[in-house]
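> One predicted model, sequence on top.
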Amino acid sequence: MFVSEGTVEEWRHMCDMNFVALCLCAKLAVQSMRKLNVDDGHIININSISGHRVPPTRVVHFYSGKEFAVGAITEGLRREPRDLKSHIRATKIRPGLVETEMAYVVDPERAKTLYCSIKTLQADDIADAIIFP
């Protein structure tokens, strides 16, 4: 989405789905862990490498801004347990390009061209990294 062409409704929808929902899930996870006396829980937020650098493609500038916000909130969440005297951890994982079904829904031809031209990570690669013993 171009920042200069996006609507407030589109921005809110993207932020609600990808940022506010993440914050709510993290809040509920911490509350649940504390209620159940889980002191060594781990919250893992997966967001895009676009939250570390803004790609040159204009269409993802707003997306990158949202991803930067996810990174910042995860960093804040990582620091909160010190104040709460807890050992609950928070981690952000920012993989590179991952082949997703969503890309095929948004633009099937572009996705096919992109994923055929370079090697990408698969969703299972990310899951395996998270559950690595």
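Arrived safely, thanks for sending.
> Going by C-alpha atoms from here, please, whenever you check contacts or count neighbours.
Will do.
> Quick check: buried residues in stretch 89-101?
Neighbour counts over stretch 89-101 (16 or more other C-alpha atoms under 10 Å) mark 89, 90, 92, 94, 98, 99 as buried.
> and if you look at stretch 43-60?
Buried residues in stretch 43-60, counted by 16+ other C-alpha under 10 Å: 43, 45, 46, 47, 48, 49, 50, 51, 54, 60.
> Then stretch 29-42?
So stretch 29-42, judged by 16+ other C-alpha under 10 Å, has buried residues 30, 33, 34, 39, 41, 42.
> Including distance to residue 84 and secondary structure, could those residues go into TSV?
Putting those into TSV (distance: C-alpha to C-alpha, whole Å; DSSP: H, G, I helix; E, B strand; the rest coil) gives the following:
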residue	distance to residue 84	secondary structure
30	11	helix
33	12	helix
34	10	helix
39	11	coil
41	13	coil
42	15	strand
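> what about versus this one:
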Amino acid sequence: MDDVQTDDAAAQPSSGRSAGRSPGTPRVALVTGAGSGIGRAVATELLGAGWSVVLAGRRTGPLEETAARTPGAPALCVRTDVTRPEDVAALFAAVRDGFGRLDLLFNNAGTFGPGGVPVEELTYEAWRHVVDTNLNGAFLCAQAAFRQMKDQDPQGGRIINNGSISAHTPRPHSVAYTATKHALTGLTKSLSLDGRPYRIACGQIDIGNAATEMTARMQTGILQADGRLAAEPIMDAADVARTVRHMADLPLEANVQFATVLATAMPYVGRG
């Protein structure tokens, strides 16, 4: 469990401004899973840097708590279940109505699913829930963002998918999560290629052991590849948020295709 989120789960504006944008025009970001964890940290970072941010998640209360961390900042909270196409359509309609355009989608909403369940015991319902959230939800949001970024004037924007180091190397008993995170890498590459004619850049951030509500047990003991239980180091989620902002601040002529940000001493390289 490296970057697990739920669905509630100061930059210089000129550095990421699309060609043709008026000087001083606020950039607009959409963050899914903005009610907690990495999503909350990234939304807070962007709001503090002067972005207008749409906060999406399944529960309004946590979204409003995220927005309240940056009083007076231009934030819009939209209750959204990313597994539901109608919710995603309503979310992007709210983005257009509220801000008129979209410059950044941080595709972050996701779930680890039932932890510690061997593959032979994982129910189809549990598998489907993880796939619907992590992969289908990411696709629905990316597709809607792609359409909006292609049609808006000036054209273009950026999509950043929240992968995981599980997009490279799995933990034990994580078949659904790992499979969806590997699939996100394919989604990222395809969007990056297909977006070229429309100035739509797409990259992926792979996160390992950021300190969030969902990773607290890593400090007490989590199953390792050799069967041991071991505590693992964690890092501040704000460090991840600053990395996302760096990716977002680049001009659309430049793209961080993949970035890996992890707690320095965590068991990843040579994890087993």
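Here it is on my side, so go on. Small disclaimer: the values here were computed from a predicted structure and weren't measured.
> And the TM-score between these chains?
Remark: TM-score between the superposed chains equals 0.81 [TM-score structural alignment, normalised by the length of the first structure]; 124 aligned residues with a C-alpha RMSD of 2.2 Å.
> ok, back up a step: would a markdown table of the buried residues of stretch 89-101 of the first structure with distance to residue 76 of the first structure be doable?
Shown next, in a markdown table, are those (distance: C-alpha to C-alpha, whole Å):
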| residue | distance to residue 76 of the first structure |
| --- | --- |
| 89 | 11 |
| 90 | 9 |
| 92 | 11 |
| 94 | 16 |
| 98 | 26 |
| 99 | 29 |
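> Just name the closest of those residues to residue 11 of the first structure, please.
Using C-alpha to C-alpha, the shortest approach to residue 11 of the first structure within the buried residues of stretch 89-101 of the first structure belongs to residue 94, at 21.7 Å.
> Under the alignment, what does that closest one map to in the second structure?
Structural correspondence for residue 94 of the first structure with respect to the second structure (TM-score structural alignment): residue 206.
> Tell me which residues touch that match, please.
Neighbour list for residue 206 of the second structure: 3, 162, 163, 164, 165, 166, 167, 258, 259, 260, 261 [criterion: C-alpha atoms under 8 Å, 6 or more residues apart in numbering].
> As TSV, those residues with secondary structure and distance to residue 120 of the second structure would be great.
Listed next are the contacts of residue 206 of the second structure as TSV, based on DSSP: H, G, I helix; E, B strand; the rest coil; distance: C-alpha to C-alpha, whole Å:
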residue	secondary structure	distance to residue 120 of the second structure
3	coil	24
162	strand	27
163	coil	25
164	coil	24
165	helix	23
166	helix	20
167	helix	21
258	strand	32
259	strand	33
260	strand	31
261	strand	32
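> so what's the one residue sitting closest to the centre of the first structure up against?
For the first structure, residue 47 is the residue whose C-alpha lies nearest the centre (C-alpha atoms, centre = their mean; 2.3 Å). Residue 47 of the first structure is in contact with 67, 70, 71, 92, 93, 94, 95, counting by C-alpha under 8 Å, 6+ apart.
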